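Student: below are the sequence and a predicted model; questions follow.
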Amino acid sequence: MSIIEDAICWDGVSAKLCMYVVSPGSKPLGSRDFQLGGVAPKDILGPFLMEDEFEVLHGKALVFYELTLEAYPNDLKAYLTHCSAAALADGAEFVWFQFDGGFDFESVLSQDFARDVYFLQPAGGLPSIAIDDEVRTGKGWAQVVLGARRMLIGGPRIRSIEDMIAMKGTGSVIDDLTPVSREKLAQLRADYPQIPDQFIEFLEKVGFGCIGDGGYMIYDGVAEPGFIYSEPESVDWILLFGDDFSGCNAGFHVSTGRIYEIDSAFMSAEEVANDFLGFIAAKISEVASW
């Protein structure tokens, strides 16, 4: 039995999923919202409005549900995504699942408790899922959880290129980025007309280079996979724009502009953001939290 299965099925009888919903919608979620195919809770505790006495979440409401299932779902990822989608569709700002146990607002989504969290999803964003024990206990997942905490509690509030421009010169992790000349950008646009406008604007007004002290590298253009990988066939539909100095590159889907990260060890690509602005805003916040 995996760590996560053992933790969710801790009583040896059923599976308990602890779901936290920030800024609840207009109505409580019910049994229909938590039903997916043949999987449905036999018992639902909640919604319980949790008292944030010290306003750690700056006045945002936090609601708790405990879902008790007959058994560990065959497809836990699909079930968690379904439940989260129901909450987000009703107006939630953020949803996460974590193991049962003690909870306090000061440690909510903190790096020290990242191993207890196995699902995160903000409104308008893709879910981050760590039901694999190795993923959940790794440094990368801890940074994902910490980034979510910063979204809820504090840190750079980045919603536009203008927010990033305002950050430069304030001691931020993007202070050292160097703007790309308009002439070079014009050539880049001519060579790769499918590059999203957001990336061009970022290079022009914010720049390229290293975010933070070795945190993340943004290129001054794009690189085709064949320039970096010896066998690029499986990812030749991606134009690369950055990397983490550890073998993980990010790039644009040449047709949709959506953002993918490539695991160079397996030459596999995973979608991580809807667009460049969403990706780079999250990356800057993540590096700033280190």
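Tutor: That came through, no problem.

Student: please make it C-alpha for all contacts and neighbour counts, starting now.
Tutor: Will do.

Student: mind jotting down where the strands sit in the stretch 101-250 of the chain?
Tutor: Along the stretch 101-250 of the chain, counting by DSSP state E, counting those that start in this stretch, strands occupy 117-122, 128-129, 209-211, 216-223, 238-243, 248-253.

Student: closest one to residue 278 among the ones you listed?
Tutor: strand 117-122 (11.5 Å; Cα to Cα).

Student: elements contacting that closest one?
Tutor: When contacts are defined as 3 or more Cα pairs under 8 Å, 6 or more residues apart in numbering; DSSP states H and E, strand 117-122 sits against helix 76-89, strand 94-98, strand 128-129, helix 139-153.

Student: mind putting these in JSON lines, mean neighbour count and distance to residue 205 included?
Tutor: JSON lines is the format used below for those (neighbours: other Cα atoms under 10 Å; distance: least, Cα to Cα, whole Å):
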{"stretch": "helix 76-89", "mean neighbour count": "18", "distance to residue 205": "33"}
{"stretch": "strand 94-98", "mean neighbour count": "23", "distance to residue 205": "30"}
{"stretch": "strand 128-129", "mean neighbour count": "18", "distance to residue 205": "30"}
{"stretch": "helix 139-153", "mean neighbour count": "20", "distance to residue 205": "24"}
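
Student: next up, a second structure to put side by side with the first:
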Amino acid sequence: MGSLVVGSLMQAISWSGAAVVNLFVIGRDEAPMADSDFAVSGMRPDRVEVFPLRDDSVWDRTAAVREYDLVFNAPFPDLGAYVEACLRRAGSGADTVAWAAFEGSFHFDHLLTDDVADQIYGLCVNGRDPVVTWSSDVLKSEGWRRQVREARACLERAFPGAAEA
């Protein structure tokens, strides 16, 4: 992983001052993840903010949808390993899809769609290994959009009709 790519990623996730990893999780687990669940790869966020997300007009009510903002006040050495470990942990629940994305990318009308694929830098679908990339070339590629579409297809299988955009 080149320092230029990591540097631009750090700028993107640190636009507000602190570095914030935005992790989105959709699954059947009613209880939110605990702060201690994000102490992985030898790192622990300084603060974890949890936001339940809901859109009753389009969303399957059996799904628990949450955003976790993992806030770091100081730089950290291996962002890739950390995000991968968080995605693995978050994506371990039944019928769960988890992804890491830039601030402002989440909207129920655009869950894991092509138009936001280049804003999603990590994915994990229950039963699979997480995939993380920091390369802007990869994020803009057809291969990455295909991986995002596959995650959306898993979401639609788990919650039929729930992800209609």
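Tutor: Yep, that arrived. Small disclaimer: the values here were computed from a predicted structure and weren't measured.

Student: TM-score for these two?
Tutor: Aligned and superposed, the two chains score 0.80 in TM-score terms (TM-score structural alignment, normalised by the length of the second structure); 153 aligned residues with a Cα RMSD of 2.4 Å.

Student: circling back: what's the closest of the strands of the stretch 101-250 of the first structure to residue 48 of the first structure?
Tutor: That would be, of the strands of the stretch 101-250 of the first structure and by Cα to Cα, strand 117-122, which comes in at 19.2 Å.

Student: the closest one vs the second structure, mean deviation?
Tutor: Strand 117-122 of the first structure, aligned to the second structure and superposed, deviates on average by 0.5 Å (mean Cα distance after the TM-score superposition for the first structure).

Student: show me the contact partners of that strand.
Tutor: 80, 84, 88, 93-99, 109, 127-131, 136, 145, 148 (Cα atoms under 8 Å, 6 or more residues apart in numbering).

Student: in the second structure, what range does it match?
Tutor: Using TM-score structural alignment, strand 117-122 of the first structure corresponds to residues 120-125 of the second structure.

Student: for the most far-flung residue of the second structure relative to its centre, give its distance to residue 153 of the second structure.
Tutor: The centre of the second structure is farthest from one residue, residue 57, which by Cα atoms, centre = their mean lies 22.9 Å away. Here residue 57 of the second structure is placed at a distance of 20 Å from residue 153 of the second structure (Cα to Cα, to the nearest Å).

Student: go on, residue 129 of the second structure?
Tutor: Residue 129 of the second structure sits 16 Å away from residue 153 of the second structure, going by Cα to Cα.

Student: please apply the same query to residue 83 of the second structure.
Tutor: Residue 83 of the second structure is 22 Å from residue 153 of the second structure, by Cα to Cα.

Student: map the residue farthest from the centre of the second structure onto the first structure.
Tutor: By TM-score structural alignment, residue 57 of the second structure lines up with residue 54.

Student: which SS class is that match?
Tutor: Put simply, residue 54 of the first structure is coil when judged by DSSP: H, G, I helix; E, B strand; the rest coil.

Student: OK, contacts around the residue positioned nearest the centre of the first structure?
Tutor: The first structure has residue 128 as the residue nearest its centroid, 5.1 Å off, counting by Cα atoms, centre = their mean. Contacts here follow Cα under 8 Å, 6+ apart; on that basis residue 128 of the first structure touches 119, 120, 121, 144.

Student: filter those residues down to the ones also in contact in the second structure.
Tutor: Checked against the second structure using both residues aligned by TM-score structural alignment, their matches' Cα atoms under 8 Å, those keep these contacts: 119, 120, 121.

Student: in ChimeraX, select just the buried ones from those residues.
Tutor: In ChimeraX, this line selects whichever of those come out buried by 16 or more other Cα atoms under 10 Å:
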select :119,120,121
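
Student: rebuild the kept ones among the contacts of residue 128 of the first structure as CSV, extending it with distance to residue 281 of the first structure.
Tutor: Supplementary listing: those in CSV, determined by distance: Cα to Cα, whole Å:
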residue, distance to residue 281 of the first structure
119, 20
120, 17
121, 16
